[in-house]
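Asks: Okay, predicted coordinates and the sequence, questions at the end:
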Amino acid sequence: MPYSHIGVRSSAAEQSLAQALAALSEEFKLPGEFSPDVLAEVDRVIAAHQLPAPDLTALPFITIDPPTSQDLDQAMYLERNDDGYIVHYAIADVPSFVPAGGPLDAETRRRGQTIYTPGQRIPLHPAPMSEGAASLFANDPRSAYVWQIHLAADGSQTTATVRRATVKSVAKLGYEQAQEMYDAGTAPAAFADTLALLAEIGTKRIALERARGGASLNVPGQEVEFVDGRYVLSFRPNLPIEEWNAQISLLTGMAAATIMIEGKVGILRTMPTPDEESIATYRLQTVALGTPWTKDIAYGEYLRSLNTEDPKQLALMHAAASLFRGAGYTPFNGTVPQEIMQAAVAAPYAHTTAPLRRLVDRFVLSLCAALCAQEEVPVWAVEALAELPEIMSASNQLASKVDKAAIDTVEAALLSHQVGGEFDAVVLAGPRSNGHNSKSATARSSIQISVPAVTAYCEGDLTPGTVVRVRLTAVDIAKRSVTFVPSAQS
């Protein structure tokens, strides 16, 4: 299960895990500090930056993020419109802070995205910009790309446009704070309607997602703790407001895709439907963890049925990422590609709402704004389309490797006090050689343990789908390795 966004509470007893996680940055050669040239350019751009003329500061935008976030990409203001709605969604105006062809432009193309490890964040942009001048902080006028999306009574989109404008957020809310305000009805008058409409619109957008066959991975926050000499996980289930908030972002990404498809220029986030092998493996995992996914239920519906407060079902939510493979970026200019769908969204979709943390969003925003204004699309954005898929692919691969290493490290820590113990496991796949197909290599089969919910390898040629008893013979947190053998061979 992915742990890249969890916190690790550090104490002397936990140093083996803390040190192993800290070593990830050096091992994967993650970017370090920004160069003097980049920082100097950022200072110059911030000093000369001017707010756009359209003034929307009278609209009471709010941001809803993790409470410690400083790089605030999105702010919203929602209003009722006859029997429908208008979504005003402000996205940080990153393009105006990144001169095309300059040192920062080059550095962001090298990084691709912000990368997270437990306890560390490797940012896409320098803090004076991403956590300062471009971040949509409360009570500070900010330049933004402001989406205006009209919705019908059922929450379906009717029209969408985007333009640069000056906005001002009136409140920086954390998820729990916003949820408590909504539940108790204690939100200040300035944004009480927005919170109420977020629930209304979000619920309707979730219903539309279900109707079109979309699927969302709503994974709760987690934290590793050291309790009574053992590593344990604690969980924070997702709040309803987090899901409603995510639906506004998803809506905007779908709107951006439609605008670019109609304009015949842009870059989509595409993904094929899951392959049969991935589906078969995941079905075995659902059996192993006690909540079988039957063939009469669509995978989006199955994921929504999982109770993430149950550790076994939470593990299934994480493991469902195997069904979301093959995602990529599809650029086009002049001719719309044949494959435009994002299978998990079940609609055309584009990344556009997180430009402070993801490179491609900066280009999508600029293209959509030009298309909506019926202006020439920026040459610098069009010229980048061909290289963006490779940049984002390399960045995503790096982020995935770091995430996998963090997973393995934490799972080794969780099992470190149970060496010699036996577990029931379901065989997911096998055998797999351990040593680059060497004839002398030990065959390994993939297994799923239910408590703790860990996917690992067990020595031996085991039959997929069978239940086996295995013994944990070794754990090395620093090497993030665990060794299982069938208990009969121990």
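Replies: Now that the structure is in, tell me what you want to look at.
Asks: contacts, neighbours, all on C-alpha from now
Replies: OK.
Asks: OK, contacts around L21?
Replies: 117-118, 406, 409 (C-alpha atoms under 8 Å, 6 or more residues apart in numbering).
Asks: and I340, how many neighbours?
Replies: 22 (other C-alpha atoms under 10 Å).
Asks: now the closest residue in space to it that isn't next to it in sequence: how far from Q113?
Replies: Nearest non-adjacent residue to I340, counting by C-alpha to C-alpha, 6 or more residues apart in numbering: P348, 5.6 Å away. P348 sits 22 Å away from Q113, going by C-alpha to C-alpha, to the nearest Å.
Asks: Same drill for the two, tell me which one is more crowded.
Replies: Q113 (25 against 21).
Asks: Verify the contact between the more buried one and R121 for me.
Replies: No: counting by C-alpha atoms under 8 Å, Q113 stays clear of R121, with 10.7 Å between them.
Asks: What residues does the residue nearest to I340 make contact with?
Replies: 254, 257-258, 268-270, 340-342.
Asks: now do 7 Å
Replies: Counting by C-alpha atoms under 7 Å, 6 or more residues apart in numbering, P348 touches 254, 257, 340-342.
Asks: Ok, V167 next?
Replies: With C-alpha under 7 Å, 6+ apart, V167 has these contacts: 55-57, 141-144.
Asks: and which of the residues you listed is nearest S400?
Replies: A144 (30.1 Å; C-alpha to C-alpha).
Asks: residue contacts, that closest one?
Replies: Contacts of A144 by C-alpha under 7 Å, 6+ apart are 90-93, 164-167.
Asks: next, the one to line up against it:
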Amino acid sequence: MPIRPHQVQAVPKPLVEGLEKLREDLTIPEDFSVEVHDAALHAARYPRLPELDRTDLEFVTIDPEGSRDLDQAVFIETSGSGYIVWYAIADVAAFVSPGDPLDLEAHIRGQTLYGPHKRTPLHPPELSEDAASLLENETRPAVLWRITLDEKGHQTARTVRRALVRSRAQYTYREVQDALDRGTASEPLQLLKTVGLLREHIEHERGGVSLQIPEQEVETSNGEWHIVHRSALPIEGWNAQISLLTGMAAADIMLDARVGLLRTLPPADAASLRTLRETAKALRIDWPPDMDYPEFVRTLDPQRPDHAAMLYSCTLLFRGAGYLAFNGQRPDNAQHAALATHYAHVTAPLRRLVDRYAGEVCLAVCAGEPVPEWVATALAQLPREMESSNRKASAYERGIVNMVETFMLSPHVGKEFTGTVVEVDETGEKGRFIIRNPAVEAGIRGVDLPFGQEIRVRLVDADLRNGQSRFELVCSEAVLSATADC
């Protein structure tokens, strides 16, 4: 299940020790060195600014509430019967030089790590939350994408170059969604919805899949911490389509030039698809023989417990995402299976190391220049660096949620809960279940665990220091349906 821990305030004292132990176990740094901070301050004063000025374009940013590391700004306009998508990406290379302290530290970190009590950024906040961030009403150097689309949303041309830009406003997803729902959104924001819907339709036609699984989020209310399940707003999907469109354009540019770095995901094998169909049958979910996998996924409602269990199982098909570097020849088997096309990460360079390098390749190719030597030299090592960073990020996020879950549950040792089984191993005796309220996911052992059905469990232990909660099975749905008291 996706995990999204957000930075919140007032960390309860019992959690501090566990969170700090988690960071220590994963060797997550507390701060940047004096040398790196000094380099960031110097870079912020003396950036390499482009000659092209496109501050006339009415960019806006759309991010979660409280965000300061703003990678992307968007502006969409009509062009005849089609559209022009302008997408400005923070130009990290305007501040970071190959081999300088900022660059070396970024290679060690790989990406920004988000926790509910603190953020561990890829770059010092002097850059990531200030000088390089596309903040409202600030002129910034950017990597500026211009992508033209026809009336149906298909890409017809793309190019990228450096330019100065200025964001007119910093919006939250909720603000934009509310404006669109009320009919008061500006024309560019209305076009964002239009283009987003067109691109979603193209994704469906292409056979791409977006799993709409409610995310676990850490939040606070009245000084208390909670884990909640949150479904994405429609605007988040439409906004994501612009990032995906740009990543696909970047992949095409690099593939044509036979040099670059792709984000890849292997396709599901036939045996896994057969297993998934058996899973649907076990959950009593209709999956007609002539309906393909992407179409089936779009019929699932994440708010239904049996459908949520099915969506959770679908994630097992698409594991093994990675990066593929190439230089000199066009690679085979380089698609992203979930997107059903080629794709590259280029839209989040403030938060992810690899994006800066892929962006530089595209800039060079579009300018008709050789790829910089510092980029070409680093390509081969980046997949390994990002794999290591992704493992750490996943362990950190999962550890945080486990810690907060355990904290919430600790006063309730001995209490019984009702949950839905969302995963069962081949023996049928080990699996995972989800409790809706509080929003908790945990492991369970039992005999013939009923996949996709409700079980009654008892909390027997909550170890806050290690973020581990232990449950025991009380009874399953068959018993629950026979008697209200098991």
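Replies: Structure's in. What do you need? Computed from a prediction, not measured in an experiment: that's the story for all the values here.
Asks: what's the TM between chain one and chain two?
Replies: Once superposed, the chains reach a TM-score of 0.86 (TM-score structural alignment, normalised by the length of structure 2), with 473 aligned residues with a C-alpha RMSD of 3.3 Å.
Asks: circling back to that earlier point, can you tell me which of the contacts of V167 of structure 1 are buried?
Replies: Those of the contacts of V167 of structure 1 that meet the buried threshold are 56-57, 141-144, by 16 or more other C-alpha atoms under 10 Å.
Asks: In strands, which of those residues fall?
Replies: Among the buried ones among the contacts of V167 of structure 1, DSSP state E puts 142-144 in strands.
Asks: And the residues you listed, which is closest to P486 of structure 1?
Replies: Nearest to P486 of structure 1 among these, with distances taken as C-alpha to C-alpha, is A144, at 58.1 Å.
Asks: before we move on, back to that, any idea which of the buried ones among the contacts of V167 of structure 1 is closest to S433 of structure 1?
Replies: Nearest member of the buried ones among the contacts of V167 of structure 1 to S433 of structure 1, counting by C-alpha to C-alpha, is A144, at 52.3 Å.
Asks: Matching the closest one against structure 2, which residue comes up?
Replies: In structure 2, A144 of structure 1 lines up with A142, judged by TM-score structural alignment.
Asks: what separates that match from R161 of structure 2, distance-wise?
Replies: 8 Å.
Asks: go on, L261 of structure 2?
Replies: For L261 of structure 2, the distance to R161 of structure 2 - C-alpha to C-alpha - is 18 Å.
Asks: And the two? Which one has more around it.
Replies: L261 (30 against 19).
Asks: For I447 of structure 1, which non-adjacent residue is closest in space?
Replies: Nearest to I447 of structure 1 is V427, by C-alpha to C-alpha, 6+ apart, at 4.4 Å.
Asks: let me redo that: T220 of structure 2
Replies: H226 (6.0 Å).
Asks: Can you say which helix or strand has that neighbour in it?
Replies: strand 224-230 (DSSP states H and E).
Asks: Which residue in structure 2 aligns with M341 of structure 1?
Replies: By TM-score structural alignment, M341 of structure 1 lines up with Q335.
Asks: contacting residues for that match?
Replies: 264-265, 341-343.
Asks: Find the helix or strand that the corresponding residue of structure 1 for L191 of structure 2 is a member of.
Replies: Under the alignment (TM-score structural alignment), L191 of structure 2 pairs with L197 in structure 1. Element membership of L197 of structure 1, judged by DSSP H and E, is helix 189-212.
Asks: and that helix, which residues are buried?
Replies: Quick answer for helix 189-212 of structure 1 (16+ other C-alpha under 10 Å): 191, 193-199, 201-206, 209-210.
Asks: cool, and stretch 66-83 of structure 2?
Replies: 68-78, 82-83.
Asks: that older thread, the match of M341 of structure 1 and A251 of structure 2, how far apart?
Replies: From Q335 of structure 2 to A251 of structure 2 the distance is 10 Å (C-alpha to C-alpha).
Asks: Name the residues contacting each of these two.
Replies: 342-343.
Asks: ok, residues contacting stretch 46-59 of structure 2?
Replies: Outside stretch 46-59 of structure 2, the residues touching it (C-alpha under 7 Å, 6+ apart) are 73-75, 94-95, 141, 162-168.
Asks: what's the answer for stretch 450-459 of structure 1, then?
Replies: Here stretch 450-459 of structure 1 has contacts from 289, 311-312, 315, 411, 425, 442-449, 483-485, using C-alpha under 7 Å, 6+ apart.
Asks: List the ones among the residues you listed that fall in helices.
Replies: Applying DSSP state H to these, the entries found in helices are 311-312, 315, 411.
Asks: Look up the closest residue to E459 of structure 1, ignoring the ones flanking it.
Replies: E459 of structure 1 sits nearest to R444 (C-alpha to C-alpha, 6+ apart), 4.4 Å away.
Asks: Relative to P348 of structure 1, how far out is that neighbour?
Replies: R444 of structure 1 is 40 Å from P348 of structure 1, by C-alpha to C-alpha.
Asks: what's the answer for A207 of structure 1, then?
Replies: 18 Å.
Asks: ok, now V224 of structure 1?
Replies: 37 Å.
Asks: For the aligned partner of L72 of structure 1 in structure 2, which residues are in contact?
Replies: Taking TM-score structural alignment, the alignment pairs L72 of structure 1 with L70 from structure 2. Taking C-alpha under 7 Å, 6+ apart, we find L70 of structure 2 in contact with 133-135.
Asks: One more: A165 of structure 1?
Replies: With C-alpha under 7 Å, 6+ apart, A165 of structure 1 has these contacts: 52-56, 143-146.
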